[in-house]
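>>> Got a predicted structure here, sequence first:
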Amino acid sequence: MERPNPLQRLRCSVQNYDWGRPGADSLVATLHASNSGSQIELQKPYAELWMGTHESGPSYVVPPGNENGAAFGSESVSLKSWLSQNPNVLGRRVLDKWGCHLPFLFKVLSVAKALSIQAHPDKKLAETLHKLRPSVYKDDNHKPEMALAITKFEALCGFISIEELKSVLHNVPEVVELVGEADAAEVLRINEQDGEKKIKSVLQSVFTQLMSASAEMTTKVVNKMKNRLQIESQVRQLTEKEQLVLRLEEQYAADIGVISAFFLNYVKLNPNEALYLGANEPHAYLSGECVECMATSDNVVRAGLTPKHRDVQTLCSMLTYKQGFPEILKGFPVTPYITRYLPPFDEFEVDLCSLPRGATTVFPAIPGPSIFLVTGGEGIMFTGSSKSYEVGEGDVLFPATDTEITHTKPHLP
């Protein structure tokens, strides 16, 4: 069998969810247009660029000699099919553990308005959900993920501390109205000496009560809160969280996710900062652009800020109910131009390369697959065979395992 080139160019899929940024203001739109040769529809939302083997948004191997082609013919081959025909490019460790497809899914996100309050199931729960409701939970894999900010990026992630929640109950009467006086009083009575198990049990009870509120009660209470905050804003400065919930209410009127934001940490990432999102942790992206990497899955359990299917019972039963502000990952340098971000699991790591003109860096050979995405600029990549590849914005490349890659950014002529 003829050995494939050590570096394959990919054409990648785009998702046009309604929370995406319009084409005129979307990095996803720009990258996809460069990657595919397609035209940007200026008012259409461009939400996610997918790079990998997941069937909901497959990537395709560009045939030799068609690197600048804008479209695929009927003979185009998906990356998943190509890997099944060339399994050795994945490396023995990946083949033994994950078979003939990538263990990770790589994305770019352009977020104009909030995504759903959601969590991703662990492996055991994913298998159960997929078996019970395959039309909703479309694969049996877990989905731990990491978001690396390209622009300033906002998210909700994980539960606030119990002390912060007590403050919410004192200052947001609408929350007490939804969860009930008894559950609110249980939270106010609890203290650190009660132990982690007791605290999590109380938090689960009060959060489940909140998320299970009827549509009529939710509409009434969200409107009451909005009116109160609008009046109070005339005589005092609203807190960041109060300003956020008013913004969410504009996007998703009368939605329980507006109120549930008071229970979650409001996280603001600067460019090149990252956030790790483990299984069974509640979160919602709010605005900005990021690259995201995750285990190869599209399993999402939603319960608010969405017109899509909600599964409140599953979400509230699966969460870990850990409290406290999440760790912000700043990465660590591996060369003068490469910063590495390591999540606490096996499927992937993310390297960020920022290369000035006239500089060169080397990506060492690794015993597994990679995907390279060029988000801006241009340069030349060399493999160990000295074969060169001109690359620029929107290029996506797949190197075989154990391929050393030298990347250089020439001076302007």
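In hand now; what should we look at?
>>> Please count neighbours and contacts with C-alpha atoms only from this point.
OK.
>>> Run a quick neighbour tally on the residue lying closest to Pro364 once chain neighbours are set aside.
In this structure, Pro364 finds its nearest non-sequential neighbour in Glu404, 4.8 Å apart by Cα to Cα, 6 or more residues apart in numbering. As a burial measure, Glu404 scores 18 neighbours (other Cα atoms under 10 Å).
>>> Next up, a structure to set beside the first:
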Amino acid sequence: MEENNNTEIKKRKRMINKPLRLQCAVKNYNWGIVGNKSHVSRLFCLNSGTHINPNEPYAEFWIGTHESGASFLDHGGLSLKEWISKNPDVLGDRVLNKWGGDLPFLFKVLSVEKALSIQAHPDKELARTLHKSQPSLYSDENHKPEMALALTEFEALCGFISLKELRNVLCTVPEIVDLVGGADAEQCFPVSEFGRSQEVKAIVESIFSQILLSSRDEICEIVSRLKWRLNLEKKKRQLTDKEMLVLRLEGQYPDDAGVLATFLLNYVKLNRGEALCIGANEPHAYIRGECIECMATSDNVVRAGLTSKHRDIDAAEGFPQILKGISLNPHTTRYLPPFEEFEVDFCIIPQAASVVFPSVAGPSLFLFISRNGTLSAGFSKEQIVEEGEVLFVPAYMEFTITSQSKELHLYRAGVNSSFFQAF
């Protein structure tokens, strides 16, 4: 018996001292890209060895410990969360003391063909309240700030428009004025451009809420009028980007209040390699494209429009922040959001070149998104790493990745460096 225990301890120590391969989950939400044309379907197929259903949408590839889409140790049958709970030292003391025996971040790949619902993720206080009052809808007590890093051209709505833009909307979209009432619409005009941000935000939120609280009959009538007017006007002039987007969303979600609410949100177009930061309580919707997404470990969503699911409009405020990343070395760009739970590195390694990933005081998740290479660390045998593979790397482990192909592309998610610098 003692000999068996010693063997198990030695096996566990070997696992703790090297990266672990993970098998990850996929989500087939109806807004995903159908078949094998997306990053999500391709990565899931390579990661799991599962064939792709050509008629099924592939929306999200989940990497992490959240129970809604847990990752498992390759061939082990043990979830990553269960393994970490048995080996908490892999998180590092600072992460363990701050967040307990779990990863503080969740890593995803998204492939978006149809717009997601207008939504916000609650802050910690609201998340606790919602989880306590409606646990079936809000599955945990955590907040969910997030960052979307574009893999392709990526479209999103994020944050309320400025006062100047709101005035323009009320002058050019008569359907909104008709819906909320002239007196309410005109309340923004006396406000100074240099007025208090809280005052401006309150006005936008008020109009936004009135749209979303309108009856379905009212919305059906107003959206029908809006659609008729825009289709008539596009024969005479070039519609604005926002107007064309509204017509596209109406085709996806007919007679939805979110179609009108779109006018009150910033329309953001990201180029590949640009990232969008989304704080707690900030209204947003992903429209189309593919991205890497990283967030605090939570699955709480407060929906407001462009959806057939449960809605709640009490949590929505803020403006978008776009990151272009900072260069760490000739091959690595780091994206540092203003959230202590996570950061993301993007690495392009040319053939035969190497990148050293230094020891850090917290855990990391690595996703190899194209080509292959080798990984060497404090263990004797070099490991091959290939497209679609996902690795969990414990704290305090330095290792080197060398590309064996034309260009090896990988993403790393870890705890934000600023968290460790605070000590």
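Sure, I can see it. What you are looking at is a predicted structure, and each value in this text was computed from that prediction instead of being measured.
>>> Show me where the stretch 51-200 of structure 2 has its strands.
57-58, 60-63, 72-73, 105-112, 118-120, 146-150, 154-160 (DSSP state E, counting those that start in this stretch).
>>> Any chance of CSV for those, columns mean neighbour count and distance to Pro88 of structure 2?
Formatted as CSV, these follow (neighbours: other Cα atoms under 10 Å; distance: least, Cα to Cα, whole Å):
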stretch, mean neighbour count, distance to Pro88 of structure 2
strand 57-58, 28, 33
strand 60-63, 26, 18
strand 72-73, 21, 16
strand 105-112, 26, 16
strand 118-120, 28, 32
strand 146-150, 26, 25
strand 154-160, 24, 37
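>>> can you tell which of those strands is closest to Asp255 of structure 2?
Proximity to Asp255 of structure 2 (Cα to Cα) singles out strand 118-120 among the strands of the stretch 51-200 of structure 2, at 14.7 Å.
>>> residues in structure 1 matched by that closest one, start to end?
Per TM-score structural alignment, the counterpart of strand 118-120 of structure 2 in structure 1 is residues 117-119.
>>> mean per-residue distance, that stretch to structure 2?
Superposed on structure 2, stretch 117-119 of structure 1 shows a mean distance to its aligned partners of 0.3 Å (mean Cα distance after the TM-score superposition for structure 1).
>>> Check the offset of that stretch from the chain's centre.
Mean-position distance between stretch 117-119 of structure 1 and its chain equals 11 Å (Cα atoms, centre = their mean, to the nearest Å).
>>> got the contact list for it?
257, 279-284, 300-306, 315, 319 (Cα atoms under 8 Å, 6 or more residues apart in numbering).
>>> and if we set it to 6 Å?
280-284, 301-305 (Cα atoms under 6 Å, 6 or more residues apart in numbering).
>>> and what of stretch 11-26 of structure 2?
By Cα under 6 Å, 6+ apart, stretch 11-26 of structure 2 touches 60-63, 69, 71-74, 390-393.
>>> And for stretch 248-267 of structure 2?
157-161, 212, 219-220, 223, 246, 305-306.
>>> What is the burial count for Gly195 of structure 1?
So Gly195 of structure 1, with other Cα under 10 Å, has 10 neighbours.
>>> before we move on, what about the one 5 residues further on?
A total of 17 residues lie near Lys200 of structure 1 under the criterion other Cα under 10 Å.
>>> What helix or strand is it located in?
helix 196-211 (DSSP states H and E).
>>> helices or strands up against that helix?
helix 173-179 (3 or more Cα pairs under 6 Å, 6 or more residues apart in numbering; DSSP states H and E).
>>> Just give me the match in structure 2 for Asp25 of structure 1.
In structure 2, Asp25 of structure 1 lands on Lys37 (TM-score structural alignment).
>>> and that match, helix, strand or coil?
Three-state call for Lys37 of structure 2 (DSSP: H, G, I helix; E, B strand; the rest coil): coil.
>>> and it, how many neighbours?
Lys37 of structure 2 has 13 nearby residues by other Cα under 10 Å.
>>> check contacts around it.
Contacts of Lys37 of structure 2 (Cα under 6 Å, 6+ apart): none.
>>> try 10 Å this time
54, 57-58, 111 (Cα atoms under 10 Å, 6 or more residues apart in numbering).
>>> ok, now Ala274 of structure 1?
Ala274 of structure 1 touches 146-150, 153, 290-292, 327-331, 341-343, counting by Cα under 10 Å, 6+ apart.
>>> hmm, try it at 8 Å
146-149, 328-331, 341.
>>> Same question for Leu42 of structure 1.
With Cα under 8 Å, 6+ apart, Leu42 of structure 1 has these contacts: 22-24.
>>> And the strands of the stretch 51-200 of structure 2: which comes nearest Ala377 of structure 2?
Going by Cα to Cα, the one of those nearest Ala377 of structure 2 is strand 72-73, 19.4 Å.
>>> What residues in structure 1 pair up with that closest one?
Strand 72-73 of structure 2 maps onto residues 60-61 of structure 1, going by TM-score structural alignment.
>>> hang on, the earlier thing: please flag which of the contacts of stretch 117-119 of structure 1 sit within helices.
Among the contacts of stretch 117-119 of structure 1, none falls in helices (DSSP state H).
>>> Report the two of those separated the most.
Pairwise over the contacts of stretch 117-119 of structure 1, using Cα to Cα, the maximum falls at Asn280 and Leu305, 17.8 Å.
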